[in-house]
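# show me how the following folds:
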Amino acid sequence: MKDETIAGNLRLSGIPNVIRRDPFPPHGHAADHLLRTLNLDRPPLPDLWAPDSDDVVIHPGSGSPKKNWPYFEELVDRLPNVVVFVPLPLGEAARSREARARKGEASKKDEGFRSSSNLWSSPGTSALRLPRRPMLQNLCLPEVFHHLRRCRAYIGNDSGITHLAAYLGCPTIALFGPTYPRVWGPIGRRARIIWKSKLEDITVDEVVQSLHATHT
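Predicted structure coming up:
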């Protein structure tokens, strides 16, 4: 239904040819599925990584609490140079949830969401309390791009920021649980995926070891 509405709105906007296809690929990665729809080959992966610091950027959030690894607070305690990324809420629905959370009026539909001012303090993020570490907040996309290019490495859940970090060529550790990384995993020159069917089964030691392996 949403696809039909979007396609109709695009046609009303003067776009004569709207290509629609099931977003769930019958095989292979979702990106390759969409490229096949347009008869395009996968382009070479860019390498825009230009590190100039020892910072490890982490993003403990995602679009769903089910995708949030619960041990980021313990991970931060293990790493000396951590910068925590807290994105702005995007879209009307996200902004509405943000406003309700600030007023203490969160509904059942908002379960797992908390105001970014609480630093992702939610059931899905193990009540993170990270004020002792530098925070990247209220950044526009070019600023996010800048930090991801120049950090030593990035660690995050299945989220858009993780995909961006990997695609830029930044050493990326993506933590996957309920989603299938062969279909939805980040693509990049230095992307590593740790996947277990139960996200909480991924240990802090595994993540730290994977981080060290990115520099060997």
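
# alpha carbons only for contacts and neighbour counts from here, please
Noted.

# now do Ile155 against Leu130, distance only.
For Ile155, the distance to Leu130 equals 15 Å [Cα to Cα, to the nearest Å].

# now the second one, please; I'll put the structures next to each other:
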Amino acid sequence: MEETHLRYKPASVYLPAFCSNLKESLQGHILIVRPSALGDLIVSLPALEAIRNYFSGAHIEIMGYPAFLEIVKERFYADTVSRFDHADIATLFTKNAQLSEHLMKRFGCMDMIIPFVFDKEQVLTKNLESIGARAIVHYDPFPPSGESIHITDYFIKFLDVLGIPDSGKIPKIFLHEKDILFGNDFIRNKIDDSNKKLIAIHPGSGSRQKCWPLERFAELILWMRKEMNVQILVVSGPADCEIVEKLRVKVKDFIRVDQLPLPNLAAIIKQCNVFIGNDSGITHLAAAVGVHTIAIFGSTDPNVWGPRGEWVKILHKKSDCSPCFPDTRRNCFLQTCLEAVTVEDVMCEVKYFL
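Prediction:
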């Protein structure tokens, strides 16, 4: 195949021509650059699934942040993963950079590089071109301002650039047998009464402004214990220690699922009957493993950022000021949008799923 370079601007309708035997030609090394948080990685999984299925014989590497990439490493999507947060990677975003021999060898052998990164001035793209990768297909990870589209559908639109058919619109996480065994063992060792339903709750989020009031989580847990005879598992991520400790003061006993590797956490959540969480990456994780998921949204638009799944219910009561911009959200203390979702609203959905 002749050397081909593509630049795709999502805001434009330009679809550059590519070689006709793309599927046969690109069965070598494909690098997907996806430096993102957990939720952002999960919403792009349907696009990654389609790439994996189409280039079934290729070696696919995904570059990003190691803790999040564990859910794709050797779990269908990626043969290998690599770190984005290395100092030499930063030089790729510098104009007229003097690129190291390591970078030249590292990226020059790629048959295709797909950077899902913000690169408005195409600095990264030009540096990758200078290295000599056979094909570069850039796609901005965020829709153009004013375009109302679910973020997963936006990533699926990327497939048009390569003429790849989509493989579905619901993110899926594929677990290893060892992951599933870990989840089974965790539940068996922690739960005394196997007849009880399991409810997983994640009261935190990457942003405190996305968190449903802690008092309502406490009231919900106390009600479920009394009326539904369930066992509560509370998920705690790296940023959730304080909020989980405050919850423990209010409701005392629950099983804490604390800062596990994501495949292990996914396997535990998969064992649960219902998951309840805020607008967070963990909520997207629950939806992607196929659990009945109740997602509480406030300041962000669930039509764009909501988790997808066969058993997902999003609770969102739009207020005059939502959805809002991040700067507005950071300075909001009223949280009218989240306050509008009542404990009774969540109770109703729990009753329905159980």
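
# quick one: which of Ile155 and Leu130 of the first structure has more around it?
The residue with more neighbours, out of Ile155 of the first structure and Leu130, is Ile155; 25 against 18, by other Cα atoms under 10 Å.

# give me the element the more buried one is part of.
Here Ile155 of the first structure, judged by DSSP states H and E, is contained in strand 153-157.

# please enumerate the helices of the first structure.
2-12, 30-37, 72-78, 91-103, 141-150, 160-168, 181-184, 204-213 (DSSP state H).

# out of the ones you listed, indicate the one that is most buried.
Stretch with highest mean neighbour count among those: helix 160-168 (a mean of 23; mean count of other Cα atoms under 10 Å).

# contacts for it, please.
For helix 160-168 of the first structure, contacts defined as Cα atoms under 8 Å, 6 or more residues apart in numbering pick out 45-49, 59, 62, 145, 148-149, 154-156, 171-172, 174, 185-191.

# and that helix, how far out from the chain's middle?
Between the centre of helix 160-168 of the first structure and the centre of its chain there are 7 Å (Cα atoms, centre = their mean, to the nearest Å).

# kindly name the residues of the second structure that line up with that helix.
The alignment of helix 160-168 of the first structure onto the second structure (TM-score structural alignment) spans residues 281-289.

# next, the buried residues of the strand holding Ile155 of the first structure.
Going by neighbour count (16 or more other Cα atoms under 10 Å), the buried part of strand 153-157 of the first structure is 153-157.

# helices or strands next to that strand in the packing?
The contact analysis (3 or more Cα pairs under 8 Å, 6 or more residues apart in numbering; DSSP states H and E) places strand 153-157 of the first structure against strand 56-59, helix 160-168, strand 172-176.

# run the angle between the longest one and strand 172-176 for me.
Counting by axes from the mean of the first three to the mean of the last three Cα atoms, to 10 degrees, helix 160-168 of the first structure points 140 degrees away from the direction of strand 172-176.

# average distance between helix 160-168 of the first structure and the second structure?
Helix 160-168 of the first structure differs from its equivalent in the second structure by a mean of 0.9 Å after superposition (mean Cα distance after the TM-score superposition for the first structure).

# roughly how far apart are Leu40 of the first structure and Asp32 of the first structure?
Taken as Cα to Cα, the span from Leu40 of the first structure to Asp32 of the first structure is 9 Å.

# likewise Pro23 of the first structure?
Counting by Cα to Cα - Pro23 of the first structure and Asp32 of the first structure are separated by 11 Å.

# ditto for Ile193 of the first structure
The value you get for Ile193 of the first structure to Asp32 of the first structure, if Cα to Cα is used, is 18 Å.

# kindly report the same for Leu175 of the first structure.
Applying Cα to Cα, the value for Leu175 of the first structure to Asp32 of the first structure is 21 Å.

# what of His163 of the first structure?
15 Å.

# swap in Gly160 of the first structure?
Gly160 of the first structure is 17 Å from Asp32 of the first structure, by Cα to Cα.

# OK, contacts around Arg20 of the first structure?
The neighbours of Arg20 of the first structure, taking Cα under 8 Å, 6+ apart as the test, are 3, 7.

# over to the one 10 residues further on?
Contact analysis of Ala30 of the first structure by Cα under 8 Å, 6+ apart lists 23-24, 183-184.

# 10 Å - rerun?
23-24, 36, 181-185 (Cα atoms under 10 Å, 6 or more residues apart in numbering).

# again with Val251 of the second structure
Val251 of the second structure neighbours (Cα under 10 Å, 6+ apart): 215, 217-222.

# 6 Å - rerun?
By Cα atoms under 6 Å, 6 or more residues apart in numbering, the contact set of Val251 of the second structure is empty.

# now Gly237 of the second structure
Gln259.

# how about a cut-off of 7 Å?
Taking Cα atoms under 7 Å, 6 or more residues apart in numbering, we find Gly237 of the second structure in contact with 258-259.
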